[in-house]
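Trainee: Have a look; sequence and predicted model below, questions after that.
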Amino acid sequence: METFQLMFLRHVKYILYLLAIYTLGVGFTPYKTVFLSLILGTVISLFMLWNLTRKIEKFGQAVAARKKVRTLGTLSRLALAALAAVIVLTYPQHFALVPTVVGLMTSYIVIIIDFLFQKWKKDKLHT
């Protein structure tokens, strides 16, 4: 599980870098709505990633202890995505729907890119 924690921390670091770039975008570009929407979606995505990581750890402990296994929280992730949509639809002058959805997908994109990078790094090490 230690490598799982390191992987999660690496993902959080990458997402925080993206949030810093988005914040600069809000401050220095005329596309405030786009960058605010990306920030909203990415923050909710980061919370979903943290929640999923916590649930996976509990899931692994339950399996190791041969206890009953609970769900991984799909309903809570859907509720958070619905919350983001409600915020966007309530404040259309500040947020846009498409960049918010892209922000919601950020953690998954970061996971995929990190996986490919770690695989490339591992393959390069073995050759």
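Mentor: Done, it's in.
Trainee: contacts, neighbours, all on C-alpha from now
Mentor: OK.
Trainee: Near Ile113, how many other residues are there?
Mentor: 13 (other C-alpha atoms under 10 Å).
Trainee: how far away is it from Gly41?
Mentor: From Ile113 across to Gly41, the span is 18 Å (C-alpha to C-alpha, to the nearest Å).
Trainee: Could you do Ser76 as well?
Mentor: 15 Å.
Trainee: Ok, Gly60 next?
Mentor: When Gly60 is compared with Gly41 (using C-alpha to C-alpha), they lie 28 Å apart.
Trainee: Neighbour count: the two, which is higher?
Mentor: The neighbour comparison of Gly60 against Gly41 (other C-alpha under 10 Å) goes to Gly41, with 28 against 13.
Trainee: Tell me which helix or strand comes right after the strand or helix carrying that one.
Mentor: Taking DSSP states H and E as the criterion, Gly41 maps to helix 32-64. Under the assignment DSSP H and E, the closest C-terminal helix or strand after helix 32-64 is helix 74-90.
Trainee: can you pull the buried residues of that following helix?
Mentor: Residues of helix 74-90 classed as buried: Arg77, Leu80, Ala81, Ala84, Ala85, Ile87, Val88 (neighbour count, 16 or more other C-alpha atoms under 10 Å).
Trainee: A further structure is provided below for comparison with the first:
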Amino acid sequence: MQELQHLFPRLRSYIFYLLALYVLGLGFTPYQTVFLGLILGTALSLYNLWVLVRRAKQFGQALDEGKRPRSVGTFARFATAALAVVITISYPNTFHIIGVVMGLMTSYLVIIIDLVVQNIRRRWEER
């Protein structure tokens, strides 16, 4: 569980960089609805990642203390995704549904890419 605690600041900064790119895309391209969808989905994805890290820490503490651990917040993450879809359906001229879905998946893609890069970096240093 400690690994996730140390990983979160790096992942958060990567997601903030992506959000900055999305804001630039919003300002300089004619695809405002797509970039607004990406921004909404990515912001909620960052929130889901934060919830996961916080709940994982609580889960580990409960195991260390011998208590019965709570869940890792799966329902809260599903509810956040449902909120994103409700917002998108309520304002279809503002948010693009595909952009929101892609944004919701951003944190998982960032985690996978970061793990691949860290493994390559570790192997390179072992040489």
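Mentor: Good, I have the coordinates. Note that the structure is predicted; figures quoted are calculated from it, not measured.
Trainee: Now for Lys122 of the first structure, how many residues are close by?
Mentor: Counted with other C-alpha under 10 Å, Lys122 of the first structure comes out at 11.
Trainee: My error: substitute Tyr22 of the first structure in the last question.
Mentor: Neighbourhood size, Tyr22 of the first structure [other C-alpha under 10 Å]: 20.
Trainee: List the residues that contact it.
Mentor: Phe35, Leu36, Leu38, Ile39 (C-alpha atoms under 8 Å, 6 or more residues apart in numbering).
Trainee: which of those tops the neighbour count?
Mentor: Leu38 (29 neighbours).
Trainee: Distance check, that residue against Arg77 of the first structure.
Mentor: 17 Å.
Trainee: Also Phe28 of the first structure?
Mentor: With C-alpha to C-alpha as the criterion, Phe28 of the first structure and Arg77 of the first structure are 32 Å apart.
Trainee: With Gly27 of the first structure instead?
Mentor: Distance from Gly27 of the first structure to Arg77 of the first structure, by C-alpha to C-alpha: 30 Å.
Trainee: Whichever residue in the first structure pairs up with His96 of the second structure: neighbouring residues, count only.
Mentor: Following TM-score structural alignment, the counterpart assigned to His96 of the second structure within the first structure is Ala96. By the other C-alpha under 10 Å criterion, the neighbourhood of Ala96 of the first structure contains 20 residues.
Trainee: Kindly report the same for the one 4 residues further on.
Mentor: By the criterion of other C-alpha under 10 Å, Thr100 of the first structure has 28 neighbours.
Trainee: next one: the one 5 residues further on
Mentor: When neighbours are counted by other C-alpha under 10 Å, Met105 of the first structure registers 17.
Trainee: need the contact list for the closest residue to it other than its chain neighbours.
Mentor: Of all residues not flanking Met105 of the first structure in the chain, Ser45 sits nearest, at 6.8 Å (C-alpha to C-alpha, 6 or more residues apart in numbering). Neighbouring residues of Ser45 of the first structure by C-alpha under 8 Å, 6+ apart: Gly103, Leu104, Met105, Thr106, Ser107.
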